[in-house]
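**Student:** Based on what follows, work out the 3D shape:
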Amino acid sequence: MKIYFLTTLFLIFSSIIVAQSEEDQIKAVINKYLEGTSYNKPSTIKEAFYKQATLFLSHKEKPVWIVSVSEYASWFEKKESGKFNGRTGKILSVDQENDIATAKAEILSKGKDIRYVDIFILKKINGEWKIISKAATRTK
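**Tutor:** Okay, the predicted model is just below:
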């Protein structure tokens, strides 16, 4: 009976630790994206994404603006690398099931009175979490 209890307790704690570590890995990828976009680091942005990921963004003249990771990252090449650009982001939620996950983040642009909400779809590929898609909306 004691061995059964200890085994059950071990399995419960093991699953909590694994789940927590998966969530930490997902958050690390989202934070990589947030850091890259806050400090003008295109290579850091690209590291967070699967190479063929697609971004669905807001645009005043288009119902859906579809952008590649390379194009998106290139927007940050024009600014001084490593210099804070006024974008601050925080993760609002993470939901993970096996090798897929969704995450939601809020990004504020200092001095511009702009708020973005990003929804990410992530997949664990070859043991590494990557953003495979992102949709964003812009609000005041």
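**Student:** CA only for contacts and neighbour counts going forward, please
**Tutor:** Fine.
**Student:** moving C-terminal of the helix or strand containing I66, what's the next helix or strand?
**Tutor:** In this assignment (DSSP states H and E), I66 forms part of strand 62-68. As assigned by DSSP H and E, the chain's next helix or strand after strand 62-68 is helix 69-74.
**Student:** Following up with a second sequence; could you model it the same way so I can compare the two?
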Amino acid sequence: MRTLVLTLAFLFSMLIVTAQSEENAIRKTIQKYLDGSSYNNLELITSAFYTEADLFLSKKDQELWVLSPEEYANLFKNRKKGKFNGRVGKILNVDYANNIASAKAEIAIPLKNLLFIDIFLLKKLEGEWKIISKAATSINP
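**Tutor:** The predicted structure follows:
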């Protein structure tokens, strides 16, 4: 009986460790996007995305603005790479099941009094988590 209890405890702890490592891997992917867009790093931004992902964004006077990861990254190309641009990102939550995940992040640009909420869909592809879709909305404070 003791052996059974120890075996079950071990298996349960392995499940928790696996779940934590998957969530950490998902968070690292989202963090690549956040860091890339905060420090004008086009390669870091695109590395977080599946190449054929769609980004559904908010734009003044346009109900839906759809960009590819490359088009989105190019919005930062005329800024100095590595220099903080005032965007502060924070991951709010992550949820996953097997090889799919969703995540929510808040992007604040205090100097412009802007706040965005981003919702991400991710999929584990070839052992690596990639953003396959992103939708964003502007929150007017």
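**Student:** follow-up on the earlier one: mean shift of the strand holding I66 of structure 1 relative to structure 2?
**Tutor:** Superposed on structure 2, strand 62-68 of structure 1 shows a mean distance to its aligned partners of 1.2 Å (mean Cα distance after the TM-score superposition for structure 1).
**Student:** Show me what that strand is packed against.
**Tutor:** strand 49-59 (3 or more Cα pairs under 8 Å, 6 or more residues apart in numbering; DSSP states H and E).
**Student:** the helices in structure 1, which residues?
**Tutor:** Counting by DSSP state H, structure 1 has helices at residues 2-38, 42-48, 69-74.
**Student:** any idea which of these is most buried?
**Tutor:** helix 42-48 (a mean of 20; mean count of other Cα atoms under 10 Å).
**Student:** Return the distance of it from the chain's centre.
**Tutor:** Going by Cα atoms, centre = their mean, to the nearest Å, the spacing between the C-alpha centre of helix 42-48 of structure 1 and its chain's C-alpha centre is 11 Å.
**Student:** Repeat that for stretch 88-104 of structure 2.
**Tutor:** From the chain centre to the centre of stretch 88-104 of structure 2 is a distance of 7 Å (Cα atoms, centre = their mean).
**Student:** Now it: buried residues?
**Tutor:** The neighbour-count criterion (16 or more other Cα atoms under 10 Å) identifies V88, G89, I91, V94, Y96, I100, A101, S102, A103, K104 as the buried residues of stretch 88-104 of structure 2.
**Student:** Check the gap between the residue lying closest to the fourth one once chain neighbours are set aside and K77 of structure 2 for me.
**Tutor:** The shortest distance from V94 of structure 2 to any non-neighbouring residue, by Cα to Cα, 6 or more residues apart in numbering, is to A103 (4.3 Å). Distance, A103 of structure 2 to K77 of structure 2, by Cα to Cα, to the nearest Å: 26 Å.
**Student:** do the same with K28 of structure 2
**Tutor:** 23 Å.
**Student:** List the contacts of E43 of structure 2.
**Tutor:** Contacts for E43 of structure 2 were tallied using Cα atoms under 8 Å, 6 or more residues apart in numbering; they are G36, A73.
**Student:** thinking again about what came up before, for the helices of structure 1, give me a markdown table that also has distance to A136 of structure 1.
**Tutor:** Below are these laid out as a markdown table (distance: least, Cα to Cα, whole Å):
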| stretch | distance to A136 of structure 1 |
| --- | --- |
| helix 2-38 | 13 |
| helix 42-48 | 15 |
| helix 69-74 | 12 |
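**Student:** do you know how far K104 of structure 1 is from I131 of structure 1?
**Tutor:** Per Cα to Cα, K104 of structure 1 is found 12 Å from I131 of structure 1.
**Student:** intersection of neighbour lists for these two?
**Tutor:** Common neighbours of K104 of structure 1 and I131 (Cα under 8 Å, 6+ apart) are F120.
**Student:** that older thread, with respect to K123 of structure 1, which of the helices of structure 1 lies nearest?
**Tutor:** Across these, K123 of structure 1 has its closest neighbour in helix 2-38 (9.3 Å, Cα to Cα).
**Student:** what range in structure 2 does the closest one sit on?
**Tutor:** Aligned by TM-score structural alignment, helix 2-38 of structure 1 falls on residues 2-38 of structure 2.
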